[in-house]
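K.L.:
No letters, just coordinates:
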């Protein structure tokens, strides 16, 4: 890159295939160590530094946050960052010894593009809360209706109202007939 530094208006484009040295991401999905990152890189020389921009493609693996099935998901993310010549505090990254270190820029772009709660498909029904089985694997699944105990008294009142309508007094005795 020595031939680009301090030559405003110059530009270079490159296509890179890099092996991921350490897992990118944590949690339910990540780009695994040893997989390949494809980077279309563009470096433009400005008066203040080098503007790097690019597009990263990779394959992330993990598990669905609802049903815990293994999933593969393609990662496509763009990035742009200015590497400054000076030690000005306004810039996060600097050109050092006529080189730029793109690793933190690419890592941040990829990791921040990963979903926090990945799903195998948008309408994934997840797991049955009682048995822990995948709902999509269960035949004729109907979730058990759980009544909040705070509403139980209202349920009893509703039952009492129905019984009063059926010829029973509020005390539970049969209504007298005329």
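P.N.:
It's in. Because the structure is a prediction, the values reported are computed rather than measured.
K.L.:
drop to CA atoms for contacts and neighbour counts, all remaining ones
P.N.:
OK.
K.L.:
Could you find the residue nearest the spatial middle of the protein?
P.N.:
The centre of the chain sits closest to residue 115, judged by C-alpha atoms, centre = their mean, with a distance of 1.0 Å.
K.L.:
if I pick the residue lying closest to residue 25 once chain neighbours are set aside, what's in contact with it?
P.N.:
Spatial nearest neighbour of residue 25, chain neighbours left out: residue 111 (5.2 Å); criterion: C-alpha to C-alpha, 6 or more residues apart in numbering. By C-alpha atoms under 8 Å, 6 or more residues apart in numbering, the residues touching residue 111 are 24-25, 30.
K.L.:
quick one: contacts for the residue nearest to the centre of the chain?
P.N.:
residue 29.
K.L.:
For stretch 77-96, list every residue counted as buried.
P.N.:
77-78, 80-85, 93-95 (16 or more other C-alpha atoms under 10 Å).
K.L.:
Determine which two of these are furthest apart.
P.N.:
77 and 85 (26.1 Å; C-alpha to C-alpha).
K.L.:
still on that earlier bit, restricted to strands, list the buried residues of stretch 77-96.
P.N.:
Counting by DSSP state E, the buried residues of stretch 77-96 place 77-78, 80-84, 93-94 in strands.
K.L.:
Which of those sits closest to residue 124?
P.N.:
So of those, ranked by how close each gets to residue 124 (C-alpha to C-alpha), first place is residue 77, at 24.9 Å.
K.L.:
second one coming, line it up with the first:
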């Protein structure tokens, strides 16, 4: 068993959405490599920083990315395996790339309660709280504002039937 702590540069951009780990960004990899009967078991923790923009207010953000994975690299045995030991080496790049990309948020935000942009002026609502309205009315739902819900009369009948059963 061997343990290594590596700092490597991302060989290419990892991710394509609003945030990505940029090419050349530093990846910290803590890896544990163990010899097992079937092959080489690799356990790794990867730490990186994804850069991009908030999905609500479009400001630049940097998000920490932490992923872990464990994979068995099998010795060549004639049976097909997804990952195999090649010339006494294992290639971790595809595993790291897949783990980091899958850990990136689909809709990243600068903070969980980011109010976004004002739909009329395009200004950031976090910078201009006077533009925040307590109730956003979408004109597509305007007809439903006149809808009045009826009283639920079935609840009393159900309770009467329950009393009769007891």
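P.N.:
Everything's here; your move. Since we're looking at a predicted model, the values are computed, not measured.
K.L.:
Quick TM-score on the pair, please.
P.N.:
In this superposition the chains share a TM-score of 0.79, using TM-score structural alignment, normalised by the length of the second structure; 144 aligned residues with a C-alpha RMSD of 2.0 Å.
K.L.:
Tabulate the contacts of residue 111 of the first structure (CSV), appending secondary structure.
P.N.:
Output for the contacts of residue 111 of the first structure, formatted as CSV (DSSP: H, G, I helix; E, B strand; the rest coil):
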residue, secondary structure
24, strand
25, coil
30, strand
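K.L.:
Buried subset of those residues, written for PyMOL?
P.N.:
Of the contacts of residue 111 of the first structure, the buried ones go into a single PyMOL selection, burial set by 16+ other C-alpha under 10 Å:
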select buried, resi 24+25+30
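K.L.:
JSON lines for the contacts of residue 111 of the first structure, including distance to residue 65 of the first structure?
P.N.:
Shown next, in JSON lines, are these (distance: C-alpha to C-alpha, whole Å):
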{"residue": "24", "distance to residue 65 of the first structure": "18"}
{"residue": "25", "distance to residue 65 of the first structure": "15"}
{"residue": "30", "distance to residue 65 of the first structure": "13"}
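K.L.:
Return the member of the contacts of residue 111 of the first structure nearest to residue 55 of the first structure.
P.N.:
Distances from residue 55 of the first structure to these, taken by C-alpha to C-alpha, are shortest for residue 24, at 16.2 Å.
K.L.:
which residues does the closest one contact?
P.N.:
30-33, 107, 110-111.
K.L.:
when you align them, which residue in the second structure goes with it?
P.N.:
By TM-score structural alignment, residue 24 of the first structure lines up with residue 14 in the second structure.
K.L.:
Likewise for residue 106 of the first structure?
P.N.:
By TM-score structural alignment, residue 106 of the first structure lines up with residue 96.
K.L.:
mind checking how far residue 16 of the first structure is from residue 87 of the first structure?
P.N.:
28 Å (C-alpha to C-alpha, to the nearest Å).
K.L.:
What of residue 97 of the first structure?
P.N.:
Distance of residue 97 of the first structure to residue 87 of the first structure, given as C-alpha to C-alpha: 13 Å.
K.L.:
Run through the strands of the second structure in chain order.
P.N.:
Counting by DSSP E, the strands of the second structure are 2-9, 19-20, 26-36, 39-53, 60-74.
K.L.:
could you dump the ones you listed to a markdown table with distance to residue 140 of the second structure?
P.N.:
Listed next are the strands of the second structure as a markdown table, based on distance: least, C-alpha to C-alpha, whole Å:
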| stretch | distance to residue 140 of the second structure |
| --- | --- |
| strand 2-9 | 49 |
| strand 19-20 | 32 |
| strand 26-36 | 47 |
| strand 39-53 | 29 |
| strand 60-74 | 32 |
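K.L.:
Of those, which is nearest residue 128 of the second structure?
P.N.:
strand 60-74 (17.8 Å).
K.L.:
now the closest one: which residue numbers in the first structure?
P.N.:
Under TM-score structural alignment, the match for strand 60-74 of the second structure is residues 70-84.
K.L.:
contact partners of that stretch?
P.N.:
48-64, 91-95, 100, 105-106, 109-110, 113-114, 119-120.
K.L.:
now with 6 Å?
P.N.:
48-63, 93-95 (C-alpha atoms under 6 Å, 6 or more residues apart in numbering).
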